[in-house]
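Asks: Using only what follows, build the 3D model:
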Amino acid sequence: MGFFEELGYLTQVVRQLFPGKSHFSPDDIPDLTGQVIIVTGGNIGIGLETIKVLLQHNAKVYMASRNKDKATAAIQQLKEETSKEAIFLELDLSVLSSVKKAAEEFLSKEQELHVLFNNAGVMWCPIEWVTENGFDMQFGTNVVGHFLFAELLLPALFAGVNSSPDHHARVVTTSSSGAYLNTLDWDTFQESPKRKKTSSAVLYNQSKLANAIVARQIAKRYADKGIISLSLDPGGIDTELQRHSRIRRSIMRAVILHPAPMGALTQLWAGTMPEALNHNGEFLIPWARVGKCRKEAYDDELGQRLWAWLKEQVKL
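Replies: The predicted structure follows:
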């Protein structure tokens, strides 16, 4: 890829770090009574703020999180703030057996799912970290786990289409401005000598591009069944996602990071607003605007290859 094309992507990242004033407010969200929603990683940061707003608008929300104690504390906090109670769903996206168990648990309780927020993620973790299934920790958690979870929940999403007032169900995937910065390197998705020589930042960026690619594939494959799939850059947000790099976090916090409620805006718009139905498969940017990801996200051949690879890895 040419120098000027990469420079263009970098310029886009900088623009999105300073998006200006939002024209969308949570107050714009319609009543969500009767809507069943899952938010992965919802016990902290953007996910927690997303659940708070959803509860305030009367949705039934499942907080899909790895740590029960932290989730229980977050659910209590939300109850005190909203007088509504989220429901804990145990989910460790880095462990495929946990993903399958979580999907089974949800489907045993609910027949319908109206919105799935693929919000959880890990960022800049130590290079030594790999999942128990042998994936790079960031790719395994951010991409593989969410892919499997969404696929297993399709029966409930399809049922949600039939009961939704707008006759659609939605899958909203949190990507990042990092999606602009690196393309896919297939030799680093799993444990390998090359992966160990690749920086954690690059591995994170490719996982976020993969999120956008998979989200577009979901839109293409299931649009005729009423599924709306969007990916998004939530903006530069001050959350525990940056906990693995304190120095970088301190610098970013001083210059570009916004509070967590701002990070929830774009995905709340994607998951709740009628206008979002007109943008199936698109990439959203701060705050609640339609943008463009890097060109690989729109490469159908690449998307089909990644989809086939993921299906093989999770044995679907």
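Asks: going forward, measure contacts and count neighbours with C-alpha atoms only.
Replies: Will do.
Asks: which residues in the protein form strands?
Replies: 36-40, 60-65, 87-90, 115-118, 169-174, 227-232, 283-285, 289-291 (DSSP state E).
Asks: Tell me what angle the biggest helix by length in the chain forms with strand 227-232.
Replies: The helix that spans the most residues within the chain, counting by DSSP state H, is helix 200-222. Interaxial angle of helix 200-222 relative to strand 227-232 (axes from the mean of the first three to the mean of the last three Cα atoms, to 10 degrees): 160 degrees.
Asks: Contacts only, for the residue nearest to Lys60 when sequence neighbours are not counted.
Replies: Leaving aside its chain neighbours, Lys60 sits nearest to Val36 (4.9 Å; criterion: Cα to Cα, 6 or more residues apart in numbering). Applying Cα atoms under 8 Å, 6 or more residues apart in numbering, we find Val36 in contact with 59-62, 112-115.
Asks: and the residues you listed, which are buried?
Replies: If you count burial by 16 or more other Cα atoms under 10 Å, the buried members of these come out as 59-62, 112-115.
Asks: okay if I get the strands of the chain as CSV plus distance to His244?
Replies: CSV is the format used below for the strands of the chain (distance: least, Cα to Cα, whole Å):
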stretch, distance to His244
strand 36-40, 20
strand 60-65, 19
strand 87-90, 23
strand 115-118, 21
strand 169-174, 19
strand 227-232, 22
strand 283-285, 25
strand 289-291, 29
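Asks: quick one more, to check against the first:
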Amino acid sequence: MLSCITHKISNFDPRIDLNDLTGKVVIVTGANSGIGYQTVKLLARQGAKVYLGARNEAKAREAIANLETEGLGTGKVEWLDVNLSNPRWAQDAAENFMRREKRLDILINNAAQLTGPYVETKDGLSSLMVVNHFSPFVFTRTLLPLMVETSKLPGADVRIVTLGSCAHSMGRATDRNLKLNSLDDINREYARDLYPDWSRYTISKLANILFARELQKKLDKAGHNILSIHMHPGGVNTFADRMPFPALAKLFMSIFFVEGEKGAYTSCFAAASPLVRDYPQKYKDRYLIPIGRIGKLGANAKREDLALNLWNSTEKILEGLGIDIPMV
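Replies: Predicted coordinates:
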């Protein structure tokens, strides 16, 4: 368990160990606080124009003001209205971005919902799976044509980074009978489990990994020079108040978890380390853990049948909702 939350001591320095991102355009979702906020700051300091994805304009503006006070170097940060609570709104956000920009070099799917009561949306989808899976799926797929065009430009280095969690190899995510080939399976409440909210969360984190892996397979098959990387950011001391046992979580996090910029190091490594592009066969379709190391996937995350089931069932569910997304 400790290997899941601790950070290996590293000499990683984002100022010298990340690419110069001058002229590059980046999106980071869920970025008005926590890991996303720090990721925006570090990538902007490398010269990028970074879109801070958040659904609350006031919080986003406050975050941008704080970032500017901390210093962004030659980079720039703008707000992108990204609300993942409805996949249609996620698509709207992607289309809005494409009206504003002619390129997208790096997409970091950072936003996530933590544990909470089971709630179904008006579309009959688990709200947790909407935020953690369906909406990022739609957001990424809608942006993909622009990323493909960007990948054809001179000096292009296009990457899609999906934040998962070591939770993908825990709890219900380890069920060998998992299929993920229907709405009922994806939407499962696990009401009889001791901690049903945790059970649902582990499934959503498994979905992140499976999505990123199947995406890379389809990108390769289509001949697109784009890297899809999935990762676990490590134990980061944020959002203890949103965990199942807040008081205990705060104490635990204060002892074992990192704070501030260090929590974003692996996200930034995946997004902008020259090593990732220089050695694509080492890092492509790999599960990264702090800081920039290759981690071990859980058994279900290795299942190609499960990844394909999830991909196909997700497309079918979205089609049933009238949400049309581009082919890979």
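Asks: deepest of the strands of structure 1, which one?
Replies: Counting by mean count of other Cα atoms under 10 Å, strand 227-232 has the highest mean neighbour count of those, with a mean of 30.
Asks: How far away from the center of its chain is it?
Replies: Here strand 227-232 of structure 1 shows a centroid-to-chain-centroid distance of 10 Å under the convention Cα atoms, centre = their mean, to the nearest Å.
Asks: any idea of the angle that strand forms with strand 169-174?
Replies: Using the same axes, to 10 degrees, strand 227-232 of structure 1 lies at 10 degrees relative to strand 169-174.
Asks: Mean per-residue distance, strand 227-232 of structure 1 versus structure 2.
Replies: Here strand 227-232 of structure 1 is compared with structure 2 after superposition; its mean distance to the aligned residues, by mean Cα distance after the TM-score superposition for structure 1, is 0.6 Å.
Asks: Show me the contact partners of that strand.
Replies: So strand 227-232 of structure 1 is contacted by 157-158, 161, 168-176, 211-212, 215-216, 218-219, 222, 266-267, 270, 277, 279-285 (Cα under 8 Å, 6+ apart).
Asks: still on that earlier bit, wait, which of the strands of structure 1 is closest to Ser108 of structure 1?
Replies: strand 87-90 (11.8 Å; Cα to Cα).
Asks: Which among the strands of structure 1 is found nearest to Glu128 of structure 1?
Replies: strand 60-65 (22.8 Å).
Asks: Over in structure 2, find the residue span the closest one aligns onto.
Replies: Counting by TM-score structural alignment, strand 60-65 of structure 1 pairs with residues 49-54 of structure 2.
Asks: and the matching stretch, how far out from the chain's middle?
Replies: 14 Å.
Asks: Average offset of that stretch relative to structure 1?
Replies: Mean deviation for stretch 49-54 of structure 2: 0.8 Å (mean Cα distance after the TM-score superposition for structure 1).
Asks: contact partners of that stretch?
Replies: 22-32, 37, 40, 43-44, 60, 75-83.
Asks: on average, how far is the longest helix of structure 1 from the matching bit in structure 2?
Replies: Averaged out, helix 200-222 of structure 1 is 0.8 Å away (mean Cα distance after the TM-score superposition for structure 1).
Asks: For that helix, which residues meet the burial criterion?
Replies: Quick answer for helix 200-222 of structure 1 (16+ other Cα under 10 Å): 200-220.
Asks: Relative to structure 2, which residues correspond to that helix?
Replies: Using TM-score structural alignment, helix 200-222 of structure 1 pairs with 197-219 in structure 2.
Asks: Next: stretch 30-46 of structure 1.
Replies: Using TM-score structural alignment, stretch 30-46 of structure 1 pairs with 19-35 in structure 2.
Asks: Phe24 of structure 1 touches Leu265, doesn't it?
Replies: Yes - assessed by Cα atoms under 8 Å, Phe24 of structure 1 is found in contact with Leu265 at 7.4 Å.
Asks: Just put the buried ones among the contacts of Val36 of structure 1 in JSON lines and tack on distance to Pro193 of structure 1.
Replies: Converted to JSON lines, the buried ones among the contacts of Val36 of structure 1 look like this (distance: Cα to Cα, whole Å):
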{"residue": "Ala59", "distance to Pro193 of structure 1": "46"}
{"residue": "Lys60", "distance to Pro193 of structure 1": "45"}
{"residue": "Val61", "distance to Pro193 of structure 1": "41"}
{"residue": "Tyr62", "distance to Pro193 of structure 1": "39"}
{"residue": "Glu112", "distance to Pro193 of structure 1": "43"}
{"residue": "Leu113", "distance to Pro193 of structure 1": "41"}
{"residue": "His114", "distance to Pro193 of structure 1": "42"}
{"residue": "Val115", "distance to Pro193 of structure 1": "39"}
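Asks: Let me know the closest of these to Pro19 of structure 1.
Replies: Among the buried ones among the contacts of Val36 of structure 1, and counting by Cα to Cα, the member closest to Pro19 of structure 1 is Val115, at 26.0 Å.
Asks: That closest one maps to what in structure 2?
Replies: Checking TM-score structural alignment: Val115 of structure 1 goes with Ile106.
Asks: can you give me the helices for structure 1?
Replies: Assigned helices in structure 1, in chain order: 3-17, 45-56, 68-82, 96-109, 137-139, 146-152, 154-163, 193-196, 200-222, 246-255, 260-272, 300-314 (criterion: DSSP H).
Asks: List the buried residues in the second one.
Replies: If I follow you right, that is helix 45-56 of structure 1. 45-56.
Asks: Lys8 of structure 2: neighbour count?
Replies: 13 (other Cα atoms under 10 Å).
Asks: Let me see the contact set for it.
Replies: Residues 290-291 are the ones in contact with Lys8 of structure 2 under the rule Cα under 8 Å, 6+ apart.
Asks: Skipping its backbone neighbours, what lies nearest Ser228 of structure 2 in space?
Replies: Nearest to Ser228 of structure 2 is Ile160, by Cα to Cα, 6+ apart, at 4.8 Å.
Asks: what's near enough to touch that neighbour?
Replies: So Ile160 of structure 2 contacts 106-109, 226-229, 271 (Cα under 8 Å, 6+ apart).
Asks: Nearest to Glu189 of structure 2 among those residues?
Replies: When the contacts of Ile160 of structure 2 are compared against Glu189 of structure 2 (criterion: Cα to Cα), the nearest one is Asn109, at 24.3 Å.
Asks: how far away is the closest one from Leu178 of structure 2?
Replies: Note on Asn109 of structure 2: its distance to Leu178 of structure 2, by Cα to Cα, to the nearest Å, is 24 Å.
Asks: whereabouts in structure 2 does stretch 88-100 of structure 1 align?
Replies: Using TM-score structural alignment, stretch 88-100 of structure 1 pairs with 79-91 in structure 2.
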